[in-house]
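1. below: sequence and its predicted model.
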Amino acid sequence: MTACKKNTLDREASFIRQEKSPRWFFGKIRKPFLETLKKTDIQECRRSWLCCGREDEEPVEASPTGRCSLGDVANAKPGELEFISLEPQPRRRKTDGAPRWRGIAFLLAACLFCFSGSCIMWTTDAFHDFVANQMVLDANKGSFAWWVTPPINPWFRVYIWNYTNWDEYTRDRSIKIKLKEVGPFTYREVIRREAIEFDEKGITLSYREVKTYEFMPEMSATEDLNATVVVPNIPYFGAKAKVAGWGQGLFGTAGSVILNLSSRAFKLNPLISVTANGFIWGYDDNLFTLSKLDPTNKVPMDQVGLLTMKTIPDDLTILTGAADIDKLSYFVRFNHKSSLGAWSEPACNSFEGSDGSMFPPRKVRAKDTLYAYKPEACRLIKFIFQRKSFAQGVRAHRYILDQNTFMSPRVNPDNLCFCNQTDLQECPLDGIFDTSPCAHGAPMYISYPHFYLTDPAALEPFEGMHPDAKEHDMFADIHPRLGMTLSGRSRLQFNLRVVKETPHLDVGMVLPVAWFAQDLPSYDAGFKTIIIIASYALDFLEFVLLYVLPVAAVLTALVLARRLLLLARRSPYAAAPTSAENAVEHADERPEDGEQELAACA
């Protein structure tokens, strides 16, 4: 192939390339453009290359560099220039496809990320599990400091039942016993957790819990604190119950004789007069002092009082949640015991529940049944979900105490193992629960205050009790993500049951002693702000991951599809360059061949 013919083919290929690329100028250049080009700065012309001449006319003499100079263009006749191709401006798209593919790869990665994240959020609990695991009791986590030093101190109120007409009742059994509620006597319960030790694997945590009570006069009936009240004689009924447990044999008969002699010697009565403060924090009792001589008596206190046992430190071991987050803060050992040992079946002796300040977050979120161990109740307490609520400025789940908790086995068969009687008719009345196995033998029974949700027969002998669901019910508002108890209240009433013949009292009669109200006040401003920010931040993050992430996945998929379609349209022209395109692209690399081709055409 001659050089002239090759040059002709190259120019035809160049025309094809110009028509495909809109950034090239093509066609005959007319005088107006030539006039403009004459005035063009030499720096601009120096950066351009010109193909000059036509096959049927004399070619314009090429410059030594193989390009037409600015003078050649200015002096050329209208037909002598076939076309002029200027170098692209700075905005010209690069011919290299690497940046385009990098953008496509980025879009593909973003689409896959958003789609995968959406699938994880909608099909798994990975997000909720991650949040729940932040509550694991670990010394390196922020939540551990809140557990060691609780940011809130519960209010503990004591109400004492004063038997105002006891003397009159002993003379006339036809009248009812008049009860008067004395109190409240309010205390701030301060909890300290000391001697904290983790096991080697961080699965369990052992510590000593110390409770102190600070009197709050501004919330108390201070004028009644030193007032004299008539209340049931706890050691007296405890001794009666112990003798009754010995039966009718030799020990039972001997015990009855000793008790009668002691009653006459110490002038013991079923009810005694004592100050309210002494009844709460302890008073001396001759019969109680005498009972301490018994080597089998393991009562750890020296005085009789309602709250004396609560000030004794407890040695506890709980689960940290590291092995199973669904058992976070569950008791493993309570005062070195792995079970209560008070009931006939292992299920009832278990205290595998929390202390009520924290619950497994995943169970709270799923609205599952929760369990808390209450030493005063001598059993696990069952809480069931009631409704969603609002506490401490954030959303919460409200749990209430199962109303069948204190029911007799006649109503609630699940409580069968909590009745140590062979005959169900001998079990306590509905709503009254026997806690004597955990009260060192004293016939102590618990119920709701004012005998709320209790068999009406328990109320019949008394006057002055007014059950109220709004005041005497129990509930807990729990954070659905963190498992923390945000607010709530606990209500329990202590009672004594007459288990042996007693002057002026019938066997089986239940005597109210006092009732306790425990409430969680509002958090301080700093900690409350932290809880609010954390709660709403988690809600916002969940909303983004659930709803914004799928939208982002769809949008990135659409953009990616558009880019791929555009690339598919351009791919036939950029995939395999023809020889003519190579001739145009590499024209600058062969300046010497230009003179030879022009000479051959001549």
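-> Perfect, thanks for sending it. Small disclaimer: the values here were computed from a predicted structure and weren't measured.

2. can we go C-alpha only for contacts and neighbour counts from here?
-> OK.

3. from residue 524, how far off is residue 212?
-> 20 Å (Cα to Cα, to the nearest Å).

4. higher neighbour count, those two?
-> Between residue 212 and residue 524, counted using other Cα atoms under 10 Å, residue 212 has the larger neighbour count: 15 against 11.

5. which helix or which strand is home to that one?
-> strand 204-215 (DSSP states H and E).

6. give the next helix or strand downstream of that strand.
-> strand 228-232.

7. quick one: the strands in the stretch 101-250 of the chain?
-> Under the criterion DSSP state E, counting those that start in this stretch, the stretch 101-250 of the chain carries strands at the ranges 155-163, 177-198, 204-215, 228-232.

8. ok, second structure coming up, stack it against the first:
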Amino acid sequence: MGCFSIKCGLLAGSVFGAVIAILGGILIPVGDMIIERTVKKEAVIEPGTTAYDNWAASEIAIYRQFWFFDVKNPQQVVQEGAFPEVQEKGPYTYKTRYLPKANVTFNPNNTASFVLPLGAIFEPSMSVGPEEDTVTSLNLAVAGAYSLLPPASHILLDMVINSTNSSLFQHRTVKELLWGYHDPILKDTIGLFSPYNGTTDGPYNVFTGKDDISKVSVIDRWRGETKLSFWNDTYCDMINGTDGSSFAPFVDKDVPLYFFSSDICRSVSASYEKTMNLKGIEVYRYSLLPSTLASPVDNPDNKCFCRNYETTKNCTLAGALDISSCSDGRPIFISLPHFLQGSEYLREVVLGLHPDEEHHKTFLDVEPITGFTLNFAKRIQVNMMYGPSFFHILCPLCNQTATLDDKTADMFKRELLSRIDMLEIVQQVLLIAGVIIFCVCLIAFFCVRRKSKANLG
């Protein structure tokens, strides 16, 4: 009787283990459905969701770091036509995104409109020196005038320059070059980012994802338009993707991410590079491909970005994007720092350039479940042309970076990832425990059964 009870108990244990294992197996797809439903709900941009809290506020500080190329031989450049010899100086760091989105309005077509307030606060602890450090740099007004005016008028221009004690190169403070100074030629305030403080970028209209989560954060309109007007081409004037701060949840590493940057007046794509660990959170790193700024010879899609056949050597020059059409006609060219991925010619006419993939590329670190960008470095170089086909680096490296701090990382892991991890742990524990109980009880049952048969024999 006792042996029979043991057998029954072991059989019951096997059944119990099998039930637990089956329950654990069932929970895997069911749990995945729960996770997917929860994430999609929290990814919608509307009050009360995790996405809205991250989207509307400014919890993650964004910094812009500036490096300048200090020209060491300005007299030789002007008098002898020598190539400029430059020395990198920086970083000078500013907090540039610390204000929440403004004028947020939710529209009937499942879009939200807003503007991004712009401001800059100098961060001495993250800089090599004060804003008052001086740099020998190209004179914005003089270089712009030489490039924009026909050669026949250069004699008159020289007279104006001499009368105002101006020259092709000037000594200016970091603060003046970035945020503005009074120019004696233009009789106006001029600077790389002047005006900046107190201005806004936008307005933007983005999809909330309420009716289609795959469209969440995708830009519907910028400045009231569904396309750009800078390039006079259907392809180049497209506004694709988000603003880069977030993407649709459940990111597929085989599919490029598209985003629009008003800094470079165009949309770009980034491709998966590798999986990384960021403060205990798994992220996918996406980087710009060399084809982004390739010449039309290598990437025909870039044909419409070629604006000037003379300065681009009949559109064979790679690595420099002419944005004069969206910078009030100023001869500004955007590139990666040190002309990374650019034509060798660009590095031959300026001495002191050292492109480095690790330090000079643009990348995004995206959390694949939520689609949130948790870390990024948007690195661009601002170049100004003077003369018919000669580039001079004005602001060599504008590095905009943002990464989540420890407090935000802990909140992110606690509020979202920990729940997902807990559900996965429960699934695995049930499945493993069930299998173990089932196997142990079944083996024990056959052992007892064999022993009882032996005793009877």
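-> It's in. These numbers were taken from a predicted model, which means no experiment stands behind them.

9. so which of the strands of the stretch 101-250 of structure 1 gets nearest residue 131 of structure 1?
-> strand 204-215 (20.4 Å; Cα to Cα).

10. structure 2: matching residues for that closest one?
-> Per TM-score structural alignment, the counterpart of strand 204-215 of structure 1 in structure 2 is residues 111-122.

11. which residues sit against stretch 75-89 of structure 2?
-> 67-74, 168, 349-353, 392 (Cα atoms under 8 Å, 6 or more residues apart in numbering).

12. 6 Å instead?
-> Outside stretch 75-89 of structure 2, the residues within contact range by Cα atoms under 6 Å, 6 or more residues apart in numbering are 67-72, 349-352.

13. the strand or helix carrying residue 43 of structure 1: what's the following helix or strand?
-> Taking DSSP H and E as the definition, residue 43 of structure 1 sits inside helix 42-46. Later in the chain than helix 42-46 of structure 1, the nearest helix or strand by DSSP H and E is strand 49-52.

14. the aligned residue in structure 1 for residue 358 of structure 2 sits in which helix or strand?
-> Matched by TM-score structural alignment, residue 358 of structure 2 corresponds to residue 470 in structure 1. For residue 470 of structure 1, the element it lies in under DSSP H and E is helix 469-472.

15. quick one: distance of that helix to the chain centre.
-> Here helix 469-472 of structure 1 is found 28 Å from its chain centre; the criterion is Cα atoms, centre = their mean, to the nearest Å.

16. how about it: buried residues?
-> Across helix 469-472 of structure 1, burial judged by 16 or more other Cα atoms under 10 Å covers residue 472.

17. hang on, the earlier thing: out of the strands of the stretch 101-250 of structure 1, which gets nearest to residue 361 of structure 1?
-> Per Cα to Cα, nearest to residue 361 of structure 1 of the strands of the stretch 101-250 of structure 1: strand 204-215, 17.9 Å.

18. so what touches that closest one?
-> So strand 204-215 of structure 1 is contacted by 187-198, 311, 313-320 (Cα under 6 Å, 6+ apart).

19. narrow those residues to those that are buried.
-> If you count burial by 16+ other Cα under 10 Å, the buried members of the contacts of strand 204-215 of structure 1 come out as 187-193, 198, 313-320.

20. and the furthest pair within the residues you listed?
-> Among these, 187 and 198 lie farthest apart (Cα to Cα), at 31.9 Å.
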